[in-house]
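**Q** need a 3D model of the following:
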Amino acid sequence: MSTGYSSTIDTYATLAATKAEALRRSPGGFFAGAILAGTYIGIAMILALSTGSGLEPGVRPLVMGATFGLGLILTVFAGAELFTGYVMYLGFGLAKRTVSVADALKLILVVWIGNLVGGIILSVIFAAGGGGAIYANADTMFHAYVQHKVEASTVALLARAILCNWLVCLAIWTAARMTGDAAKCIAMAWILLAFVAAGFEHSVANMTALTLGLLVPHSSIDIFGMIRNLAIVSLGNIIGGLVFVVGGYLAAAKTDAVLAAK
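**A** As a prediction, this is how the structure comes out:
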């Protein structure tokens, strides 16, 4: 495991430049990767909701958190383009000037839209199949779950979203500093358990959850509630990743030069 911070920062800054080049060379292929990430996080959301739907409220958050890590593991190891992770990549890329502001804005927008398309596609297919345990227990759990997301105040959603992507980016950052695929999987799953169990807001997971909320019989939310949630939560996810992970480790990396000089 690396003890310094600069090498990890440089790795992600270089990755940002690589992603910008990939978008320029193959926009269709890049967009397909973004769609895949939306489906992978959506699969994890469906798994978490399915396993938690019939449980008592006291244990439900822990079980949902313990299963949600599948989404990030699939994204990292199978390969896909995830909005919340891109906040960190592009933040380091902008700080190290490996990408321009225009490139960063284009990347983050394309990835966000691709993730949304993936979440919607997955949700439509899952709903067409009957909605499984999620829809079967909608009156006792799912309706309340999605209503809570659309009815929460702006400040609450923003705060939960900031905390969420602090942890998601930290999971990706931590895995990059570890050796061994098993260790990486355990670290990512454990860190993501914290944000799900604590009730934080992940914009890409919400793309699937709220689309399912629109498609469920006798839906209790509307499209405007979904748009509001995604707008606020996406902004909060950006703030959380940029301030607490990118900003935090750029500041911490200043110690690398001090130690190297000794």
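
**Q** for the rest of this, base every contact and every neighbour count on C-alpha atoms.
**A** OK.

**Q** can you pull the contacts of Phe68?
**A** Contact partners of Phe68, counting by C-alpha atoms under 8 Å, 6 or more residues apart in numbering, are Ala44, Met45, Leu47, Ala48, Ala189, Leu192, Leu193, Val196.

**Q** contacts only, for His143.
**A** If you count contacts by C-alpha under 8 Å, 6+ apart, His143 has them with Gly213, Ser219, Ser220.

**Q** turn the residues you listed into CSV, including distance to Ala102 and secondary structure.
**A** CSV is the format used below for those (distance: C-alpha to C-alpha, whole Å; DSSP: H, G, I helix; E, B strand; the rest coil):
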residue, distance to Ala102, secondary structure
Gly213, 35, helix
Ser219, 39, coil
Ser220, 39, coil
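
**Q** in the stretch 51-200 of the chain, which spans are strands?
**A** For the stretch 51-200 of the chain, no strands turn up when DSSP state E, counting those that start in this stretch is the criterion.

**Q** now the helices: where do they sit in it?
**A** For the stretch 51-200 of the chain, the helices defined by DSSP state H, counting those that start in this stretch cover 60-68, 70-74, 83-96, 101-128, 132-136, 143-151, 154-176, 181-197.

**Q** one more sequence to fold, the one below, so I can look at both together:
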Amino acid sequence: MTYVSPPDFVQKMIDAGHSKVLMSTRDTIIRAYMAGAILALAAAFAVTVTVQTGNALVGALLFPVGFVLLYLMGFDLLTGVFTLVPLALLDRRPGVTVRSMLRNWGLVFLGNLGGAVTVALMMSVIMTYAFQTPPTDVGARLGEIGHARTLGYAEYGAAGMLTLFLRGVLCNWMVSTGVVAAMMSTSTSGKIMAMWLPIIVFFYMGFEHSVVNMFLFPAGLMMGGGFSLGDYLVWNEIPTVVGNLVGGLLFVGLVLYATHARTGRSRRAVELERLEAARRAGDDQVVPAQAGALAR
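**A** Below is the predicted model:
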């Protein structure tokens, strides 16, 4: 069987978080850079498919190809380390501290940003013939996305900010579920299938992914989107990063850790202990019948 039980894959999650914290700066940056670049290419692919077919569902169905590839090659996304690394800290693994966790997050953020912006520049050159012509339909769509998902939120003030934050939460709930789902199988095909499903949900629903946005918005700016760098940072990237952290850690990492790595005592075990204490106290008439029922 290729299925890995929850207690076992949660231990894999903790081990993965531990190894990422202890990784060298060089390797952390390289793996994060490549993850950002591959995810950016997948986003460009999905937007192209959506524009050309007029069907957003087709783009969403195909987008997970990038996530699958980067995971199988052992590259790291910010959304993933938000979920995995804190578990190693909670488990008190040697060498894992708050400082080392923040270091890992910072390096992965920079690496993802570098990879995504590199692809944004390449795609912008391709879609404008090195900025000599107006952008293609896909390039124009990237500019529209940037405008709608910055100034579109700003138009509603605090309500827009809350909406943006919650879209970030829901995004990494799904994306980190994909990361964890890959650990549920020991076969490549099982990993791919398990990863694919939650990633479709996040992309089609329009949730906010901090690394995908590192491509979408710089590309939109390069191709004449009607928003500024400040709009992007304040009305998208920063709240999205916070939302991704909360979603991945709270709804995936901590939940699985609490119930599978630090499993609560069953009611049967508690009751058996109570009956044993009663037996020792001399309540011999009640205990045997109750203990026998519990044992069954």
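
**Q** got a TM-score for the pair?
**A** Aligned and superposed, the two chains score 0.89 in TM-score terms (TM-score structural alignment, normalised by the length of the first structure); 253 aligned residues with a C-alpha RMSD of 2.3 Å.

**Q** for the contacts of His143 of the first structure, which one is nearest Gln147 of the first structure?
**A** Relative to Gln147 of the first structure, the closest of the contacts of His143 of the first structure is Ser220; by C-alpha to C-alpha it sits at 6.9 Å.

**Q** re earlier: what about the contacts of His143 of the first structure, which one has the most neighbours?
**A** Neighbour counts for the contacts of His143 of the first structure peak at Gly213, which has 28 neighbours (criterion: other C-alpha atoms under 10 Å).

**Q** any idea how far that one is from Met188 of the first structure?
**A** To Met188 of the first structure, Gly213 of the first structure is 27 Å away according to C-alpha to C-alpha, to the nearest Å.

**Q** now swap in Glu151 of the first structure and tell me
**A** To Met188 of the first structure, Glu151 of the first structure is 30 Å away according to C-alpha to C-alpha.

**Q** mean deviation of stretch 33-42 of the second structure from the first structure?
**A** Between stretch 33-42 of the second structure and the aligned residues of the first structure, the post-superposition mean distance stands at 0.7 Å (mean C-alpha distance after the TM-score superposition for the first structure).

**Q** contacts for that stretch, please.
**A** 63-67, 69-70, 75-77, 108, 110-120, 211-212, 214-216.

**Q** apply 7 Å and report the result again.
**A** Residues outside stretch 33-42 of the second structure that contact it (C-alpha atoms under 7 Å, 6 or more residues apart in numbering) are 63, 65-67, 70, 75-77, 111-116, 119, 211-212, 215.

**Q** in the first structure, what range does that stretch match?
**A** Under TM-score structural alignment, stretch 33-42 of the second structure corresponds to residues 35-44 of the first structure.

**Q** how far off centre is the matching stretch?
**A** Offset of stretch 35-44 of the first structure from its chain centre (C-alpha atoms, centre = their mean, to the nearest Å): 10 Å.

**Q** can you report how many residues neighbour the aligned partner of Asp231 of the second structure in the first structure?
**A** Aligning on TM-score structural alignment places Asp231 of the second structure opposite Gly225 in the first structure. By other C-alpha under 10 Å, the residues close to Gly225 of the first structure number 16.

**Q** hang on, the earlier thing: make JSON lines out of the contacts of Phe68 of the first structure and add distance to Ala159 of the first structure and neighbour count.
**A** Output for these, formatted as JSON lines (distance: C-alpha to C-alpha, whole Å; neighbours: other C-alpha atoms under 10 Å):
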{"residue": "Ala44", "distance to Ala159 of the first structure": "23", "neighbour count": "23"}
{"residue": "Met45", "distance to Ala159 of the first structure": "20", "neighbour count": "26"}
{"residue": "Leu47", "distance to Ala159 of the first structure": "25", "neighbour count": "19"}
{"residue": "Ala48", "distance to Ala159 of the first structure": "22", "neighbour count": "24"}
{"residue": "Ala189", "distance to Ala159 of the first structure": "22", "neighbour count": "22"}
{"residue": "Leu192", "distance to Ala159 of the first structure": "17", "neighbour count": "27"}
{"residue": "Leu193", "distance to Ala159 of the first structure": "18", "neighbour count": "21"}
{"residue": "Val196", "distance to Ala159 of the first structure": "14", "neighbour count": "23"}
